[in-house]
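S.K.: heads up, no residue letters with this:
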């Protein structure tokens, strides 16, 4: 095969450009700290890295959902803890109001204290979360669950009991809302008292304490207060049950968060193995590339000077 001067020039030029391209690519890798600057560098590793990044993005979404769920449930748990303390105080007042030595004035004073607790409980039942949504309205966060009628009594629950589910992991959807109709419910007692709600129990107890006591009605009034105490106990047990359920969910979220953190670390390690650059190896290649480029440049210069005219003396 006859090799012309132009062919030698072209080959030398191509070799020099190839060396420059290789050196430039290594420079990009060193600058970015990544072995894969473009998918063509390692198509298989680039494909695997994309899968890991997609999973990492999904894990971040689950992490955000768990944080939201934890904040919501923690606020519910704290609020219900206040409700439990309030019910303990209410029971003590009702017992005190049933003291046979109390005058009507004494009992009215107790009723006023109990009414204060009643209003506090109403405020807790209408608590809003950080987003301004009513916490105990079920799935209708923009609806005030417990309104007060013109006569001062609490109207029936205005929310709903539909669950509000949050996807906190790939295989776990968690209900993070609470229906006030369940939270403030008073289950039927073993003594045969019908199911009710805490607001009605308070209202009955307050009205009873404000009723003047006579020889004819004192037994009836005492029986009504005894019934109110039983219902307070039943309502307290129900609130405790709801709090227990919330506590279980919070514990589960802690476990899921630990699992999610472990998976995030695994993904970061996998990405590092796939993408991160071995600087020592890259610098070695860069040095060899510089030597190769210098050699190809010298060869190109020599090729330029090679012609028949250079042989004529």
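M.R.: Thanks, I have the structure now. Worth saying up front: this structure is predicted, and the values here are computed from it rather than measured.

S.K.: hey, let's count contacts and neighbours off CA atoms from now on
M.R.: Will do.

S.K.: for stretch 114-127, what is the distance to the chain centroid?
M.R.: From the chain centre to the centre of stretch 114-127 is a distance of 28 Å (C-alpha atoms, centre = their mean, to the nearest Å).

S.K.: where exactly do the strands run in this protein?
M.R.: Applying DSSP state E to the chain gives strands spanning 165-169, 172-175, 185-186, 196-197.

S.K.: I'd like those as CSV, with distance to residue 299 and mean neighbour count appended.
M.R.: Listed next are those as CSV, based on distance: least, C-alpha to C-alpha, whole Å; neighbours: other C-alpha atoms under 10 Å:
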stretch, distance to residue 299, mean neighbour count
strand 165-169, 62, 18
strand 172-175, 66, 15
strand 185-186, 92, 24
strand 196-197, 95, 18
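
S.K.: take the one below as the second:
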């Protein structure tokens, strides 16, 4: 086959273009620190990168959900702690009123303070996190204590229901794939029982001796509820640690898939520059002056 000057020139220009393309790709990698800057660079790496990014974004969303869970549980525990303080004071007052030496006037003063404690606990029953009521079950937009009364519950002996009402239902938040955590305290019955107990103290036939046992029973119910909240807080901490580990794994895999080895790429860049300079030098020798150049 006859090799012409035109063929030599065309091949040289094509090789130079290929060399420029390689150097351009290496320069993009050094500038961005990524192996792939467009899907066409390496479709497999690009697809894996999308999968790792989706995993990382999912973990970050779950971590935000964990923050919401902590907000609910911390607020619930604080509210229940305030209920406990009110019940402790109520026990002191009931114990004083149970003393047979107390005058009727003094008992009226005790009842007045017990009424204030009752109102305090009613306010706590309507504690909110943001715009959501903590103790209203799935009816987060409705206060538990409303219009001077608590709602009818499935546990009410006078009004039994086929199943839990919305005020007794769990609020769950996703914290991992297929994992939900109960964030609310279904304490509607407890608040209602406490309110009924306080109501029994303000009547003229109040039995303060029995009241001591009633307060102790309500404090036991409160401690049980707080223990449940504490157990869930411990689980949230474990789940948070798990998410941190998952985030680290996902980001590590993403880095291994996408990030360049700077030393390796710099070495390739230097080698490609040497090849390119050699190609330019050889090309200068290939493109010899033509007869037309001598005739000028």
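M.R.: Everything's here; your move. All values derive from a computational prediction rather than experimental measurement.

S.K.: can you pull the TM-score for these?
M.R.: Here the superposed chains carry a TM-score of 0.88, computed using TM-score structural alignment, normalised by the length of structure 2; 284 aligned residues with a C-alpha RMSD of 2.1 Å.

S.K.: follow-up on the earlier one: including distance to residue 17 of structure 1, could the strands of structure 1 go into CSV?
M.R.: Output for the strands of structure 1, formatted as CSV (distance: least, C-alpha to C-alpha, whole Å):
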stretch, distance to residue 17 of structure 1
strand 165-169, 51
strand 172-175, 56
strand 185-186, 81
strand 196-197, 84
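
S.K.: so for residue 249 of structure 1, which of the ones you listed sits nearest?
M.R.: Smallest distance to residue 249 of structure 1 across the strands of structure 1 (C-alpha to C-alpha): 8.0 Å, for strand 172-175.

S.K.: matching residues in structure 2 for the closest one?
M.R.: Aligned using TM-score structural alignment, strand 172-175 of structure 1 spans residues 179-182 in structure 2.

S.K.: show residues contacting the matching stretch.
M.R.: For stretch 179-182 of structure 2, the external contacting residues (C-alpha atoms under 8 Å, 6 or more residues apart in numbering) are 69, 170, 171, 172, 173, 174, 175, 232.

S.K.: what's the nearest residue to the corresponding residue of structure 1 for the first one if we skip its chain neighbours?
M.R.: Looking back up the chat, that one is residue 69 of structure 2. Under the alignment (TM-score structural alignment), residue 69 of structure 2 pairs with residue 69 of structure 1. Of all residues not flanking residue 69 of structure 1 in the chain, residue 176 sits nearest, at 6.2 Å (C-alpha to C-alpha, 6 or more residues apart in numbering).

S.K.: just residue 225 of structure 1 next, same as before
M.R.: The shortest distance from residue 225 of structure 1 to any non-neighbouring residue, by C-alpha to C-alpha, 6+ apart, is to residue 205 (6.1 Å).

S.K.: was I right to think that neighbour contacts residue 223?
M.R.: No. Here residue 205 of structure 1 does not reach residue 223: they are 10.8 Å apart, not a contact under C-alpha atoms under 8 Å.

S.K.: before we move on, the earlier item: what distance separates the match of strand 172-175 of structure 1 from the centre of its chain?
M.R.: When C-alpha coordinates are averaged (C-alpha atoms, centre = their mean), stretch 179-182 of structure 2 and its chain have centres 11 Å apart.

S.K.: mind listing what's buried in stretch 246-259 of structure 1?
M.R.: By neighbour count on 16 or more other C-alpha atoms under 10 Å, the buried set for stretch 246-259 of structure 1 is 246, 249, 250, 253, 256, 257.

S.K.: return the residue of structure 2 aligned against the fifth one.
M.R.: Under the alignment (TM-score structural alignment), residue 256 of structure 1 pairs with residue 239 in structure 2.
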